[in-house]
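**Q** the amino acid sequence is not available; the structure is as follows:
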């Protein structure tokens, strides 16, 4: 199928593939240096591997979702593929959160090795404590937002169940994005504070700080709603397209209007970046979809 202007699926696949390749190279080099060259494979290295494994699942689910319509407007996806799209969409959420949790732990444990002052250690502990606690909450919310969980995608195939108010999930996602952004910048700039009092010339300090703070170059994407959507509406799909023919309204309906007449009285409760666009997170990614994953 030829990609249309509204089809962002190829972009999703390209971004997922690019950062999967970069993270894979980074993890391989890190494991080789730590296990072979240094001979000290630490806890932070294990968490880096766990983050990479979770990120691998995330990229696989995202690219599979593109095959069924992720990245396209819901109105342009065949009716029979809509439940499948939302199934892969839902699968991306928990593995992304797990990847983010493991990544933050890996970075924090590494920085704790460098921290020599009590203030620096307290800052790191506070950052990681807040991030991990809220990540655990968001993980449970993403998995249990619908009862049963399968109702997240079976609602479009006549399934029965209930979901939490979508506004709760939207607000939680914005909060998760904000927390992750602050944590990323805090952990990324922390090396500057850690080496500031080390006995070395300023040029060397700046070089070391730049290398250790390379993670601060990553700016997490903010969650966006690509298509207008009122969270209080009961139908997550766009309104029926106006008919330009003279045929009777009862004799012709658009695919979207068919879904509108049969969809359950609950709107999807995914992150805002996904609502009504069938696009996965490269969330929160939060530092959704993270360019530093497992490196």
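**A** Yes, it's here. These numbers come from a predicted model, not from an experiment.
**Q** rest of the way, CA atoms for contacts and neighbours
**A** Noted.
**Q** quick one: which helix or strand includes residue 190?
**A** helix 166-195 (DSSP states H and E).
**Q** actually, residue 95.
**A** Going by DSSP H and E, residue 95 is in helix 82-114.
**Q** what's that helix packed up against?
**A** Under the contact criterion of 3 or more C-alpha pairs under 8 Å, 6 or more residues apart in numbering; DSSP states H and E, helix 82-114 touches helix 43-68, helix 118-144, helix 151-154, helix 166-195.
**Q** reformat the ones you listed as a markdown table; add distance to residue 272 and mean neighbour count.
**A** A markdown table is the format used below for these (distance: least, C-alpha to C-alpha, whole Å; neighbours: other C-alpha atoms under 10 Å):
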| stretch | distance to residue 272 | mean neighbour count |
| --- | --- | --- |
| helix 43-68 | 16 | 22 |
| helix 118-144 | 12 | 16 |
| helix 151-154 | 15 | 23 |
| helix 166-195 | 5 | 19 |
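**Q** here comes the other one, which I'd like you to weigh against the first:
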């Protein structure tokens, strides 16, 4: 049974704004606390700033998109919104992977900089970092050049585009594995620290809570699969661009 589709744009705008403001506050506090003590900038600080810049660009493109129909049912999207909506969707599709790549790289650089750790820990951090960087760069370029010609992705120009859903589905396992690696790598070191059991338990639990990101990735796979099924029911041989993905996800999320 299909329920009535509602405009989720205001909710998307509010959640995005709250998250990016929170992230900005945490980043500023991190830099103040670190630079105020050590008075020295390191590579992970620059990666943090870079990830924040991409995250802000990603968030702004989403919030702009909500003003031109992002999150709204197809029937409520005005004809004059189509082009700016495509530009918004294209923008956050492009900025998404660099934001994730920079964030993960920041954590892995921090792991590598820890001096008194087993050699395996440092090598594993470097290998994971290489995988994150390679996957991030490849996915970013695929997102930028998702259509031929390129401007077909964000304008009314006709062109041939790659299937965005299949691209995200194929890259999700890499994201899940790198997330799990980042979470699990420091656990042996944390459990060996000399501290009270309660403090050690709280510290380990804090890292495990980060597993929420992995759960989100798994949930995203389910929604992407549903979007793919719905698109194939409409056009068996069609490809899914960023804009058509948006329409299909709007349908799936409104399904009761």
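**A** That came in fine, so what should we check first? This one's a predicted model, so the numbers in the text were calculated from it and none came from an experiment.
**Q** so for residue 94 of the second structure, what's the nearest residue that isn't a sequence neighbour?
**A** residue 143 (5.3 Å; C-alpha to C-alpha, 6 or more residues apart in numbering).
**Q** now do the one you found against residue 13 of the second structure, distance only.
**A** As judged by C-alpha to C-alpha, to the nearest Å, residue 143 of the second structure and residue 13 of the second structure stand 23 Å apart.
**Q** before we move on, back to that, the helix holding residue 95 of the first structure to helix 166-195, inter-axis angle?
**A** Here the directions of helix 82-114 of the first structure and helix 166-195 differ by 20 degrees (axes from the mean of the first three to the mean of the last three C-alpha atoms, to 10 degrees).
**Q** re earlier: what does the very next helix or strand once past the helix holding residue 190 of the first structure contact?
**A** Per DSSP H and E, helix 166-195 of the first structure leads on to helix 202-212 as the next helix or strand towards the C-terminus. Contact partners of helix 202-212 of the first structure, identified using C-alpha atoms under 8 Å, 6 or more residues apart in numbering, comprise 188, 191-192, 195-196, 198.
**Q** try it again at 7 Å.
**A** With contacts defined as C-alpha atoms under 7 Å, 6 or more residues apart in numbering, helix 202-212 of the first structure is touched by 191-192, 195.
**Q** name the nearest of the residues you listed relative to residue 234 of the first structure.
**A** Closest to residue 234 of the first structure out of those is residue 191 (48.2 Å), distances taken as C-alpha to C-alpha.
**Q** residues contacting the counterpart of that closest one in the second structure?
**A** With TM-score structural alignment as the criterion, the equivalent of residue 191 of the first structure in the second structure is residue 186. Not one residue lies near residue 186 of the second structure by C-alpha under 7 Å, 6+ apart.
**Q** ok, residue 186 of the second structure to residue 207 of the second structure distance?
**A** Counting by C-alpha to C-alpha - residue 186 of the second structure and residue 207 of the second structure are separated by 9 Å.
**Q** with residue 247 of the second structure instead?
**A** 36 Å.
**Q** same thing with residue 134 of the second structure?
**A** Distance of residue 134 of the second structure to residue 207 of the second structure, given as C-alpha to C-alpha: 25 Å.
**Q** about what we covered before: export the helices and strands packed on helix 82-114 of the first structure to TSV and append columns for distance to residue 220 of the first structure.
**A** Output for these, formatted as TSV (distance: least, C-alpha to C-alpha, whole Å):
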stretch	distance to residue 220 of the first structure
helix 43-68	15
helix 118-144	15
helix 151-154	26
helix 166-195	6
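**Q** of all these, which one is nearest residue 106 of the first structure?
**A** Residue 106 of the first structure lies closest to helix 43-68 among these, at 4.2 Å (C-alpha to C-alpha).
**Q** what's the average distance of that closest one to the second structure?
**A** Following superposition, helix 43-68 of the first structure is found to deviate from the second structure by 0.6 Å on average (mean C-alpha distance after the TM-score superposition for the first structure).
**Q** chain center to that helix, what's the gap?
**A** Centroid separation for helix 43-68 of the first structure versus its chain: 11 Å, with C-alpha atoms, centre = their mean, to the nearest Å.
**Q** now do stretch 173-187 of the first structure
**A** Counting by C-alpha atoms, centre = their mean, stretch 173-187 of the first structure is centred 12 Å from the centre of its parent chain.
**Q** how close does that stretch sit to the second structure?
**A** Compared with the second structure after the fit, stretch 173-187 of the first structure shows a mean deviation of 1.9 Å (mean C-alpha distance after the TM-score superposition for the first structure).
**Q** what's the average distance of stretch 15-22 of the second structure to the first structure?
**A** For stretch 15-22 of the second structure, the mean deviation from the first structure after alignment is 1.0 Å (mean C-alpha distance after the TM-score superposition for the first structure).
**Q** buried set for that stretch?
**A** With burial defined by 16 or more other C-alpha atoms under 10 Å, the residues of stretch 15-22 of the second structure counted as buried are 16-17, 20.
**Q** ok, residue 156 of the second structure - contacts?
**A** So, once contact is read as C-alpha under 7 Å, 6+ apart, residue 156 of the second structure ends up touching residue 83.
**Q** please apply the same query to residue 48 of the second structure.
**A** Going by C-alpha under 7 Å, 6+ apart, residue 48 of the second structure touches 102-103, 106.
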